[in-house]
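1. Here is my input; please provide its structure:
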Amino acid sequence: MTALIPTDADDPALLQPALRHALEGGPALGFGMLADTPGSVPDGVAIVIATSGSSGIPKRVALSAEALRASAEATATRIGSGRWLLALPAGYVAGLQVLVRSILAGTEPATLGGRFSPDAFAEATLGMLRPASGSQSTGVPDLFTSLVPAQVATLLDAAADDAAVRAALRAYRAILVGGQALAEPLRERAADLGVHLVRTYGSTETSGGCVYDGVPLDVAAVRVSDGELRIAGPMLAEGYLDDEALTARTFVRDEHGIRWYRTGDLGLVDDGVVRVHGRADNVIVSGGINISLDRVERVVRTIPGLHQAVVVGVDDDRWGEASVIVAPRGEALRRSEAEQLSHARDAVAEALGRHARPTRLILVDELQTLPSGKPDREAVRRVVAGLR
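-> From the prediction side, this is the model:
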């Protein structure tokens, strides 16, 4: 057994030596640990991350050093190696992997000064482009970072009027974007600005993103079983700490003994390209018809002014359940609220059918988010339910 040390991820400078030690077989590090977390883990486990994922049920994902390395090395093979900016919490797998990749590349990651903001992002990026004090090198390193879509939207909005933010965004060889689906209008805005975004798909259980722009990393395999996406490869987690039943349900072996992670996501693999349709459990039954809220949300996010919208399900007296759009009012709307809802309903009806149309549009000052930067869907759903 290996000792498990609860770890504060707030200071990356202090975290890095401990993480390097964990990758080399030293004490494992625990992020977001619960009160009943044991003091030791099986040998080989390097990291334990407490996450509620999409289900809202707390889980403790155990990751081995081998899995973290396999993911980081496959990322370097796909997009290259260089210097990384840590712009996400290190206690979440996307932020943690920035540190792992830096350790394996022998580079020092840059960090933001204070909270995430366009100014902090631009300043940190500019600092990465300057030669280190005493360095004889005059070359500019390849720059990389990982962001969530809300951060990308904030930066693109600022870049419209701020040359420093524009230059910072363009300085990156690749910006990995994950945590939730990247709206197509955001990707198009970035491309028009000369910013290279890479859409990633994965989870804590896969040591972070393992599918880049729809194509699995070289070490990853993706297949579909009963409509559900399943992933195999050396980057899979060992399982869930002290939860053998959940581990057995989630990580299954096929007839050849290959271990697969059941993602809980619906999708397909079309000519080698992975297409994610949404969570199998993020479905409502409205008027007796199953409706994927993820698919509704993807359509809604193609509409100007609704690129950061969240679609949630609520009880409905007429239909049993119905979908509601919640969006930040700060985005510029060229239409009235009623016209915007009508536009969204028409777009959803055309793409998915009239039965899938959202019933309401609620504008809020700010969408509630998790520390990882993802929308806090449960909190948004509670707010909407409280307004009925």
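2. Every contact and neighbour count from this point should use C-alpha atoms.
-> Fine.
3. Let me know the secondary structure of residue 385.
-> Secondary structure assignment for residue 385 (DSSP: H, G, I helix; E, B strand; the rest coil): helix.
4. I'd guessed it sits against residue 313; true?
-> No: judged on C-alpha atoms under 8 Å, residue 385 makes no contact with residue 313 at a distance of 9.2 Å.
5. For those two, work out which one has more neighbours and name it.
-> Between residue 385 and residue 313, residue 313 has the larger neighbour count (other C-alpha atoms under 10 Å), namely 23 against 13.
6. ok, the closest residue to the more buried one other than its chain neighbours - contacts?
-> Using C-alpha to C-alpha, 6 or more residues apart in numbering and skipping the chain neighbours, the partner closest in space to residue 313 is residue 323 (4.5 Å). Going by C-alpha atoms under 8 Å, 6 or more residues apart in numbering, residue 323 touches 293, 311, 312, 313, 314, 356, 357, 358, 359, 360.
7. Just the buried residues of the residues you listed.
-> 293, 311, 312, 313, 314, 356, 357, 358, 360 (16 or more other C-alpha atoms under 10 Å).
8. so of those, which ones are in strands?
-> The strands, defined by DSSP state E, take in 311, 312, 313, 314, 360 from the buried ones among the contacts of residue 323.
9. coming back round to it: of the contacts of residue 323, closest to residue 108?
-> Of all the contacts of residue 323, residue 311 has the smallest distance to residue 108: 39.2 Å, by C-alpha to C-alpha.
10. quick one, helices of the protein?
-> Along the chain, the stretches classed as helices by DSSP state H are 12-23, 65-79, 93-105, 118-129, 149-159, 163-170, 184-192, 244-250, 293-300, 337-352, 377-387.
11. And these: which comes nearest residue 259?
-> helix 244-250 (10.1 Å).
12. Proceed likewise with the subsequent sequence, for comparison:
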Amino acid sequence: MPRPLVATGTSDPSAVLRGLEAALGGGPALLPVAEGAPALPTPPPAEVRQAVALVVETSGSTGTGKRVALSSEALLAGAAAADAALGGPGRWVLALPTHYIAGLNVLTRSITAGTDPVVVAPGHFAARAFTDAADRLVTGPAAPRRYTSLVPVQLARVLDDPDATRALARFDAVLVGGQATPAPLRQRAADAGVRIVTTYGASETSGGCVYDGTPFGTVRTALVDGELQLAGPMLAEGYLGDDDRTAATFVERDGLRWYRTGDAARLTDGVVQVLGRLDDVVISGGEKVQLGAVERIVRGMPGQEAAVVTRRTAGEWGEVPVVVTEQPLDLDTVRSVVGDALGRAARPAEVVLVERLPALASGKPDRLAVRALVDPGR
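-> Model prediction:
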């Protein structure tokens, strides 16, 4: 029989926590909704299949909207495997929105540990608010460890504040995902005694399922025509109301169900290195340029941990890379560094300095808005 789908506003994380706890226990399925966010073109259904416990809406930073349907089994399998990978259950500081899978993961792991997360004060993320939340975190015998999950821009803000940095260094693990974490930022954290665990995953995989490049639990990886594919018990049921997209994204092979990530990657002795989106390639002067590779080089330069590399149409060149950043960056310098690493065609054509980079509520760059800044007539 079908199961009711209940939409819950995410301005009150405790309401989302209660709704998720009920859903995991067999109650109505939960649809967390960010108040004030643009709605998807079609309204959600009133009911879902019995297997569905959680529906995550995502417009993504570059793609079209979708509703990812997740079962209790997938969510709990991901949580159990993550706890095992991290060293056991703990108590969490929640610093991410709860309509995104990373924030929902914090709630799921809190539920399985029998704890309530400590919530960072709402509003624009600030290091002081994180410090206050960390100071309120008290562990117990059943969940003795201290965890939090951040996106790179949040980590950078914490590391810019001495008090917040000291608070973060007390955590047993700090998950950092949502976008590539620049090597200089990871080094800053390590130098401050902060244990960073870089994560990779998606709503379709119940969140992060690859830690520091290594799949956890029974997660399996494969490369098919250069595309990273993932299999395991944490996979979503599919997309609500979109059977065609479900069939195209979740495929059967070798007796397993695989999720096609759309990401290019390398696999070396079981370790995953994600290179960027397969469709994030520009043809510049007749040569293919992977924007993700350019962005990794740029983010490795001092002060450019949050920089974004986008594309701009350029007449006879086709398209060219453009750097958008909040910190001054000399064009000749970045062209030299990128050119030495990736070749002449990969050199950025321009550096666009902005006061604040457009961002989604998750903290990830809003890449559609960033591109509109440099290529408004596309």
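13. follow-up on the earlier one: the residue nearest to residue 313 of the first structure matches what in the second structure?
-> Taking TM-score structural alignment, residue 323 of the first structure has residue 321 as its aligned residue in the second structure.
14. quick revisit: make JSON lines from the ones in strands among the buried ones among the contacts of residue 323 of the first structure and add distance to residue 66 of the first structure to it.
-> Shown next, in JSON lines, are these (distance: C-alpha to C-alpha, whole Å):
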{"residue": "311", "distance to residue 66 of the first structure": "37"}
{"residue": "312", "distance to residue 66 of the first structure": "38"}
{"residue": "313", "distance to residue 66 of the first structure": "40"}
{"residue": "314", "distance to residue 66 of the first structure": "43"}
{"residue": "360", "distance to residue 66 of the first structure": "47"}
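15. Quick check: nearest residue in space to the residue nearest the centre of the first structure, chain neighbours excluded?
-> Nearest to the mean C-alpha position of the first structure, by C-alpha atoms, centre = their mean, lies residue 179 at 1.3 Å. For residue 179 of the first structure, ignoring the flanking residues on the chain, the nearest one in space by C-alpha to C-alpha, 6+ apart is residue 148 at 5.8 Å.
16. quick one, what contacts the one you found?
-> Contacts of residue 148 of the first structure (C-alpha under 8 Å, 6+ apart): 177, 178, 179, 180, 373, 374.
17. May I ask which of the residues you listed has the most neighbours?
-> residue 177 (26 neighbours).
18. so who does it touch?
-> Residue 177 of the first structure touches 146, 147, 148, 149, 197, 198, 199, 200, counting by C-alpha under 8 Å, 6+ apart.
19. The second structure: which residue goes with that one?
-> Looks like residue 177 of the first structure aligns to residue 176 there (TM-score structural alignment).
20. mind checking how far its match is from residue 212 of the second structure?
-> Distance, residue 176 of the second structure to residue 212 of the second structure, by C-alpha to C-alpha, to the nearest Å: 10 Å.
21. between those two, what contacts are shared?
-> Between them, residue 176 of the second structure and residue 212 share these contacting residues under C-alpha under 8 Å, 6+ apart: 197, 198, 199.
22. so what's the last one up against?
-> In this case it means residue 199 of the second structure. 175, 176, 177, 178, 208, 209, 210, 211, 212, 213.
23. Ok, the first one next?
-> Residues near residue 197 of the second structure by C-alpha under 8 Å, 6+ apart: 173, 174, 175, 176, 211, 212.
24. Number of residues surrounding the fifth one?
-> What that stands for is residue 211 of the second structure. 22.
25. same thing with residue 84 of the second structure?
-> 13.
26. counterpart of it in the first structure?
-> So residue 84 of the second structure corresponds to residue 77, using TM-score structural alignment.
27. Now do that match against residue 174 of the first structure, distance only.
-> Distance from residue 77 of the first structure to residue 174 of the first structure, by C-alpha to C-alpha: 13 Å.
28. Residue 14 of the first structure now?
-> Distance of residue 14 of the first structure to residue 174 of the first structure, given as C-alpha to C-alpha: 27 Å.
29. So for the two, which residue has more residues nearby?
-> Neighbour tally, residue 14 of the first structure and residue 174, criterion other C-alpha under 10 Å: the higher count belongs to residue 174, 19 against 11.
30. is it true that that one touches residue 147?
-> No: in this structure residue 174 of the first structure lies outside contact range of residue 147 using C-alpha under 8 Å: 10.7 Å.
31. how big's the offset between the longest strand anywhere in the first structure and the second structure?
-> Determined from DSSP E, the single longest strand within the first structure is strand 259-270. Compared with the second structure after fitting, strand 259-270 of the first structure deviates on average by 0.4 Å (mean C-alpha distance after the TM-score superposition for the first structure).
32. Which strands or helices does that strand pack on?
-> strand 221-225, strand 228-232, helix 244-250, strand 251-253, strand 273-279 (3 or more C-alpha pairs under 8 Å, 6 or more residues apart in numbering; DSSP states H and E).
33. Export these to TSV and append columns for distance to residue 3 of the first structure and mean neighbour count.
-> As requested, these are exported to TSV (distance: least, C-alpha to C-alpha, whole Å; neighbours: other C-alpha atoms under 10 Å):
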stretch	distance to residue 3 of the first structure	mean neighbour count
strand 221-225	32	17
strand 228-232	28	22
helix 244-250	20	13
strand 251-253	25	16
strand 273-279	35	18
